[in-house]
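Peer 1: I would like to see how this sequence folds:
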Amino acid sequence: MDIIQAIEERHAVRSYKDKEIEPEKVEELNQEIEKCNKLGNLNIQLILNEPKAFTGFMAHYGKFNNVKNYIALVGPKTANLEEHIGYYGERLVLKAQQMGLNTCWVAGTYKRRKCACKINSGEKLVCVIAIGYGEDQGIPHKSKPMEELCKIEGNAPKWFEKGMHCAMLAPTAMNQQKFLFTFDGKALKLQALKGALTKIDLGIVTYHFELGSGLSIKK
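Peer 2: Model prediction:
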């Protein structure tokens, strides 16, 4: 499965089978996490066979079932932490999809205090990603029309259309899609609009657009 196929086929999954992630896949995930931590100056951790974070009312409210594995997204308290978490967290989400695993971004509907990750001084836990073998493959989310998510002058280049295709498939908090691309024929910009967790969403959307377009978005 190539990365664009992973983007198109990956959907949020909240109910998981009672099946352990194979050791070779755990090793592969940890290797990818190590790369992300080095590139993003983060402290992301894979937590296995730990169900306490997804028990009780919050997990029930979030419609989660049998979540025993998750990726804890931890990093230093900097101004761009949430955006980095979104960017590198989504890199791990798509890597998991390519490996035949399912995932779900989780910001509030879990027990933060029960999360088994290690948080060093000056760091914070931003959110987690549930991971494992899903009971299903999830359901595609509805997207706003492309014209509501971008403003361009003239005709859109092919690379921009490909980037927008992937950006529109990016998971965002409550499927709010509170982001806006602008392109005047020379400069490309992406901004987060007002809404919950939009900085995390910005990182996720950035990663998707870069994969689709083949270009980096300058901050």
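Peer 1: When you work out contacts or count neighbours from here on, use the C-alpha atoms and nothing else.
Peer 2: OK.
Peer 1: Taking the centroid of the protein, which residue is nearest it?
Peer 2: For the chain, the residue nearest the mean C-alpha position is E90 (3.3 Å; CA atoms, centre = their mean).
Peer 1: another one to check against the first:
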Amino acid sequence: MIEKRHTVRKYLDKPLDMDLIGLLNDCIEQINKLYDLTFKLVTNNSDGLSSLARLMSNNSVQNYIILAGKDSSDLDEKIGYCGADLILYAQGLGLNTWWCGGMFNGKNALKHLDDKTVRVNGVIAIGYGKTQGVPHKSKRPDQISHYQGKAPDWFKSGIKALLLAPSALNRQPYIVDGVGNKVSFKVKNGAFSQVDLGIGKYFFELGADKSNFEWEDTL
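Peer 2: This next block holds a predicted model:
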């Protein structure tokens, strides 16, 4: 599923199947309960996207997921981690997604939420893509990672998966170090860096299998 997922910015004029809406809402409800977040699927609307995002999509986006939660020191990392889970779940349902990065309208998105005190920090466009997208230009494993000694297969698999992850501004700002079964993970400072941290951790865990390693404190 990781290999099949690519960013898609243009969508068919086709409403989401009601069964898929139900599955997405169930998944979002579980995420919200488990991580104390306020994600929400908005259908037949694109007001949470910025004017630039709508222009880039030729006004073809009809649905999006609001990424929001109560403000806290780890909110952005949770948004990234759980948003990553959602885009892969959507891919498995035959849908396509676009993590809009900085191109969202938080004020408009907030109108769709009951709790107006939460912070919105992103939206994910979702629908039936006109194409399945194409792989993005990727860095090499040695540009983002280092393992002390001979890298085990699980570490290599984690890095491979990480390089297939979206990043909020498409910069792959990751720095991953491993020694034994300990892995430290950090991102270069910048806009949405903590969102990228969450996205990256999710993809690395998926590739490496969490049973093979332990996270060290982020440097």
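Peer 1: who's in contact with the residue nearest to the centre of the first structure?
Peer 2: Counting by CA atoms under 8 Å, 6 or more residues apart in numbering, E90 of the first structure touches I204, Y207.
Peer 1: Need the counterpart of it in the second structure.
Peer 2: When the second structure is aligned by TM-score structural alignment, E90 of the first structure is paired with A84.
Peer 1: a strand runs through its match, doesn't it?
Peer 2: No. Checked against DSSP: H, G, I helix; E, B strand; the rest coil, A84 of the second structure lies outside a strand; its state is helix.
Peer 1: Distance-wise, check it relative to S57 of the second structure.
Peer 2: 21 Å (CA to CA, to the nearest Å).
Peer 1: again with T38 of the second structure
Peer 2: According to CA to CA, T38 of the second structure stands 26 Å off from S57 of the second structure.
Peer 1: the more surrounded of these two?
Peer 2: Taking neighbours as other CA atoms under 10 Å, T38 of the second structure and S57 compare with T38 leading, 22 against 16.
Peer 1: so that one sits right up against A68, yeah?
Peer 2: Yes. Counting by CA atoms under 8 Å, A68 is a contact partner of T38 of the second structure at 5.0 Å.
Peer 1: intersection of neighbour lists for the two?
Peer 2: The contact sets of T38 of the second structure and A68 overlap at V118 (CA under 8 Å, 6+ apart).
Peer 1: equivalent range in the second structure for the lengthiest strand in the first structure?
Peer 2: In the first structure, taking DSSP state E as the definition, the longest strand is strand 123-132. Using TM-score structural alignment, strand 123-132 of the first structure lines up with residues 118-127 of the second structure.
Peer 1: Pull out the buried positions in that stretch.
Peer 2: Of all the residues in stretch 118-127 of the second structure, those buried under the rule 16 or more other CA atoms under 10 Å are V118, R119, V120, N121, G122, V123, I124, A125, I126, G127.
Peer 1: Of the residues you listed, just say which sits nearest to L93 of the second structure.
Peer 2: Among those, G127 lies closest to L93 of the second structure (CA to CA), at 10.4 Å.
Peer 1: what's the spacing between the closest one and H136 of the second structure?
Peer 2: When G127 of the second structure is compared with H136 of the second structure (using CA to CA), they lie 20 Å apart.
Peer 1: re earlier: just the buried residues of stretch 118-127 of the second structure now: which is nearest W154 of the second structure?
Peer 2: Using CA to CA, I124 is the member of those that lies nearest W154 of the second structure, at 29.5 Å.
Peer 1: which ones are touching the closest residue to the closest one other than its chain neighbours?
Peer 2: Distance criterion CA to CA, 6 or more residues apart in numbering; nearest residue to I124 of the second structure, sequence neighbours excluded, is W99 at 4.5 Å. W99 of the second structure is in contact with T7, G122, V123, I124, A125, P166, A168, counting by CA under 8 Å, 6+ apart.
Peer 1: if I look at the second one, how far off is G102 of the second structure?
Peer 2: Using CA to CA, we find G122 of the second structure at a distance of 7 Å from G102 of the second structure.
Peer 1: helix, strand or coil for D26 of the second structure?
Peer 2: Secondary structure assignment for D26 of the second structure (three-state DSSP): helix.
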